[in-house]
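Novice: build me a model from this:
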Amino acid sequence: MVQPMIFTSTSVGNSAAPHALPSLREVHPMPVKAVRRTPPPNKQASSKPTPAQPAAPPPVFQPVRTRRGFEAVCDQIRQQLARGELRPGDRLPAEKDLAEQFDISRSGVREALRSLEAAGLVEARTGIHGGFYIHSGNSSGLTQTVQDLVSLGQVSIANVTEARVELMKVAIRLACARATQQDLDAIEVDIEHHTELFREGHGSRNTKSVIEFYRLIARATHNDVIVMMVDALSELIRALLARVDPQPRKDIMQVRRKVLALMRERDAQGAADAMELHLRHVSDYLESENRKTERKRKMAA
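Specialist: This is a model prediction of the structure:
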């Protein structure tokens, strides 16, 4: 039987000695079955392995008093994720139960869950089995974080475009070495699909699928971290380009076909050079348009 998750209560701004609330086990002690102790086996008489030890009880978290309650809730859930005590697909306790275990208000629990949802760690589900579940993970939180830093002026567009160019060079080198035939075929299918869309006049940077090409190259590396980083930066660049010019370059499919041909030949250097040239053209264009926008904004001020 799976033991219930136990979170410690969270006190905020209390300088007195901590007074820990009793855990669920202290309130409802479980009966303990007596275990007969046997003497250690005779090394000469037996070579049988010792029986497996019973699983250790869930850890008890320490109260956090120096932060707001919702931040402590987020921290403890993240700690359980890091230790593997919570896994993708696990359902968190109900809001009321979390409030009781953490000894904070339900509004504090809701704020924590919203924060974790925005970070992509949990997802809300509706229906009979509704509630908050540990998410399988995606790059949406990373994309939003970088977007916020750009909006706040902490990160420049030039920083983002440079990072993307260098990251894609690494990705395409790894993909040339690791891509399976299925990986390469998937890239070709995507190129054919978007070639048809552009021919019919439906190709646009407002469509998120336009960056699927880069995602597929990243997936061909078989490195999940690279997949998330490429996805995040590609989506950010797509959104920025869509603001200034929703129509991609006319030769974009020709460039992609060239990159794929070099990948099929396992020419990592050639594929990386072709990708770098293409992305630097995109970066230069984006930075140029951004400077124009800034000048117009200053003139209007």
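Novice: when you work out contacts or count neighbours from here on, use the C-alpha atoms and nothing else.
Specialist: Will do.
Novice: from E276, how far out is the nearest residue to G141 once chain neighbours are set aside?
Specialist: Spatial nearest neighbour of G141, chain neighbours left out: A119 (4.7 Å); criterion: CA to CA, 6 or more residues apart in numbering. Separation of A119 from E276 (CA to CA, to the nearest Å) stands at 31 Å.
Novice: any idea how far the biggest helix by length in the chain is from the chain center?
Specialist: Across the chain, the longest stretch assigned as helix under DSSP state H is helix 268-300. Relative to the chain's own centre, helix 268-300 is displaced by 26 Å; criterion: CA atoms, centre = their mean, to the nearest Å.
Novice: strands along this structure, start to end?
Specialist: With DSSP state E, the ranges of strands along the chain come out as 122-125, 131-134.
Novice: tell me which other helices or strands the last one touches.
Specialist: The reference is to strand 131-134. Packed against strand 131-134 by the contact rule (3 or more CA pairs under 8 Å, 6 or more residues apart in numbering; DSSP states H and E) you find strand 122-125.
Novice: between the strands of the chain, which one is closest to I252.
Specialist: Checking those against I252 by CA to CA gives strand 122-125 as the closest, at 36.0 Å.
Novice: quick one on the thing from earlier: give the other helices and strands that the longest helix of the chain contacts.
Specialist: helix 157-178, helix 224-244, helix 252-264.
Novice: would you mind giving those helices as a markdown table with mean neighbour count and distance to E192 added?
Specialist: Output for the helices and strands packed on helix 268-300, formatted as a markdown table (neighbours: other CA atoms under 10 Å; distance: least, CA to CA, whole Å):
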| stretch | mean neighbour count | distance to E192 |
| --- | --- | --- |
| helix 157-178 | 19 | 20 |
| helix 224-244 | 20 | 20 |
| helix 252-264 | 17 | 9 |
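Novice: wait, which of these is closest to A218?
Specialist: Between these, helix 224-244 lies closest to A218; by CA to CA that is 4.9 Å.
Novice: isn't E117 up against Y133?
Specialist: No. The pair E117 / Y133 is not scored as a contact, 9.6 Å apart, by CA atoms under 8 Å.
Novice: need the overlap of contacts for the two.
Specialist: Counting by CA atoms under 8 Å, 6 or more residues apart in numbering, the residues touching both E117 and Y133 are 123-124.
Novice: structure for this one too, so we can compare:
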Amino acid sequence: MSRRKSLVNTVADDLFDRIVAGEFGPGDPLPSEAEIGEQFDVSRVTVREALRTLTTRGIVRVVSGIGSRVAPVEAWRSVPDALRYRAAHGDDATVSEQLISTRRLIECEAAALAAPLISDSALEDCEACITAMEDASKAADVDAFVASDLRFHSVILEASGNLFLAVLLAPLTEVLADRRTETSRVPEIQRHAIHEHRAIVAALRSRDSAASRAAMEHHLQQTLDDLRHYVLH
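Specialist: From the prediction side, this is the model:
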């Protein structure tokens, strides 16, 4: 990475951190380019590139004759950015529940589409993921548990034959990993997830779309119930 690129990222990341911390809220003006340049001891060219980076992500808007302002969070283009801001401002419970709601819209339909299409090898991959989850649970390896959990759902998305479902869920991958790591520290949640995944595989093996959709729906409802009971209280 060039020194210029590194400086641009440093300035952009720091400004975003300050936005998340509440120093600048949606609608608030950012310091002028000269002030930012002085704070970081960088050129105006570097400052402009950093602001352009934030503008591309939808976090900042440049208002003619006024300068740069923080955009409404609803206009931000990066899901992880928006979730980080919401979580930092007391919306963590709402964010977690809305994430599950979004997964329902995508993954239940993916399971229904996958049922008549999924190959034996893909079903074997799902079974292998469950076995890996069981091994990780016994070893108290949360990272390995989460990786296998995410892989399980990825196999089903791929088996659905619908490219757009996977594309829609892709921006949430990083967030999903973080949230799964948080919830998967609870042994009861791990046991529930393993049980629910086995039910999903059984439904997929039956090639029954309705049963597969229902199994995924039940799993995500169980996920929501566990989140409320063990994590959000």
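Novice: just give the TM-score of the two.
Specialist: The TM-score (TM-score structural alignment, normalised by the length of structure 2) is 0.56; 169 aligned residues with a CA RMSD of 3.6 Å.
Novice: distance to R291 of structure 1 added to the helices and strands packed on helix 268-300 of structure 1, as a markdown table?
Specialist: Converted to a markdown table, these look like this (distance: least, CA to CA, whole Å):
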| stretch | distance to R291 of structure 1 |
| --- | --- |
| helix 157-178 | 10 |
| helix 224-244 | 11 |
| helix 252-264 | 24 |
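Novice: nearest to Q147 of structure 1, out of those helices?
Specialist: helix 224-244 (6.7 Å).
Novice: mean offset of the closest one relative to structure 2 (after superposition)
Specialist: When structure 2 is superposed, helix 224-244 of structure 1 averages 4.0 Å from its matched positions, counting by mean CA distance after the TM-score superposition for structure 1.
Novice: how near is the equivalent of R198 of structure 2 over in structure 1 to S234 of structure 1?
Specialist: Superposed on structure 1 with TM-score structural alignment, R198 of structure 2 falls opposite R257. Distance, R257 of structure 1 to S234 of structure 1, by CA to CA: 19 Å.
Novice: what of K258 of structure 1?
Specialist: On the measure of CA to CA, K258 of structure 1 and S234 of structure 1 end up 20 Å apart.
Novice: circling back: dump the residue contacts of the residue nearest to G141 of structure 1.
Specialist: Counting by CA under 8 Å, 6+ apart, A119 of structure 1 touches 140-142.
Novice: cool, and S184 of structure 2?
Specialist: Contacts of S184 of structure 2 by CA under 8 Å, 6+ apart are 142, 145-146, 190.
Novice: now do 7 Å
Specialist: Shown in contact with S184 of structure 2 (CA atoms under 7 Å, 6 or more residues apart in numbering): 142, 190.
Novice: for burial, what's the neighbour tally of V150 of structure 1?
Specialist: By other CA atoms under 10 Å, 16 other residues sit near V150 of structure 1.
Novice: about what we covered before: which among the contacts of A119 of structure 1 end up buried?
Specialist: Neighbour counting by 16 or more other CA atoms under 10 Å classes 141-142 among these as buried.
Novice: kindly indicate which of the contacts of A119 of structure 1 lies nearest L24 of structure 1.
Specialist: Of those, the one sitting nearest to L24 of structure 1 (CA to CA) turns out to be G141, at 33.8 Å.
Novice: ranking the strands of structure 1 by burial, who's on top?
Specialist: A comparison of these by mean neighbour count, using mean count of other CA atoms under 10 Å, puts strand 131-134 on top with a mean of 19.
Novice: which bit of structure 2 covers it?
Specialist: Taking TM-score structural alignment, strand 131-134 of structure 1 hits no residues over in structure 2.
Novice: point to the residue nearest the middle of structure 2.
Specialist: Structure 2 has V175 as the residue nearest its centroid, 2.4 Å off, counting by CA atoms, centre = their mean.
Novice: what's the neighbour count on the closest residue in space to it that isn't next to it in sequence?
Specialist: Computed as CA to CA, 6+ apart, the closest residue to V175 of structure 2 that is not its neighbour in sequence is P80, at 6.2 Å. Residues within reach of P80 of structure 2, counting by other CA under 10 Å, total 16.
Novice: correct me if wrong: P80 of structure 2 contacts A177.
Specialist: No. Using CA atoms under 7 Å as the test, P80 of structure 2 is too far from A177 to be in contact (11.2 Å).
Novice: what do we get in structure 1 for T131 of structure 2?
Specialist: Per TM-score structural alignment, T131 of structure 2 is aligned with E192.
Novice: picking up where we left off before, quick one, the longest helix of structure 1 and helix 157-178 angle?
Specialist: 160 degrees (axes from the mean of the first three to the mean of the last three CA atoms, to 10 degrees).
Novice: got the buried residues for helix 268-300 of structure 1?
Specialist: 268, 270-272, 274-276, 278-279, 282-283, 286-287, 289-290.
Novice: for the closest residue to V231 of structure 2 other than its chain neighbours, give me its contacts.
Specialist: What sits nearest to V231 of structure 2 in space, not counting adjacent residues and going by CA to CA, 6+ apart, is T183, at 6.7 Å. Contacts here follow CA under 7 Å, 6+ apart; on that basis T183 of structure 2 touches 189, 227, 231.
Novice: now check structure 1 for the residue matching the second one.
Specialist: Spelled out, it's L227 of structure 2. Using TM-score structural alignment, L227 of structure 2 lines up with L286 in structure 1.
Novice: quick one, what contacts the aligned partner of V210 of structure 1 in structure 2?
Specialist: Taking TM-score structural alignment, V210 of structure 1 has D149 as its aligned residue in structure 2. Each residue near D149 of structure 2 by CA under 7 Å, 6+ apart is listed here: 129, 133.
Novice: distance of D149 of structure 2 from E196 of structure 2?
Specialist: 11 Å.
Novice: got it, and A132 of structure 2?
Specialist: From A132 of structure 2 to E196 of structure 2 the distance is 15 Å (CA to CA).
Novice: what's the answer for M216 of structure 2, then?
Specialist: For M216 of structure 2, the distance to E196 of structure 2 - CA to CA - is 8 Å.
Novice: what angle do the longest helix of structure 1 and helix 252-264 make?
Specialist: Going by the same axes, to 10 degrees, helix 268-300 of structure 1 makes 150 degrees with helix 252-264.
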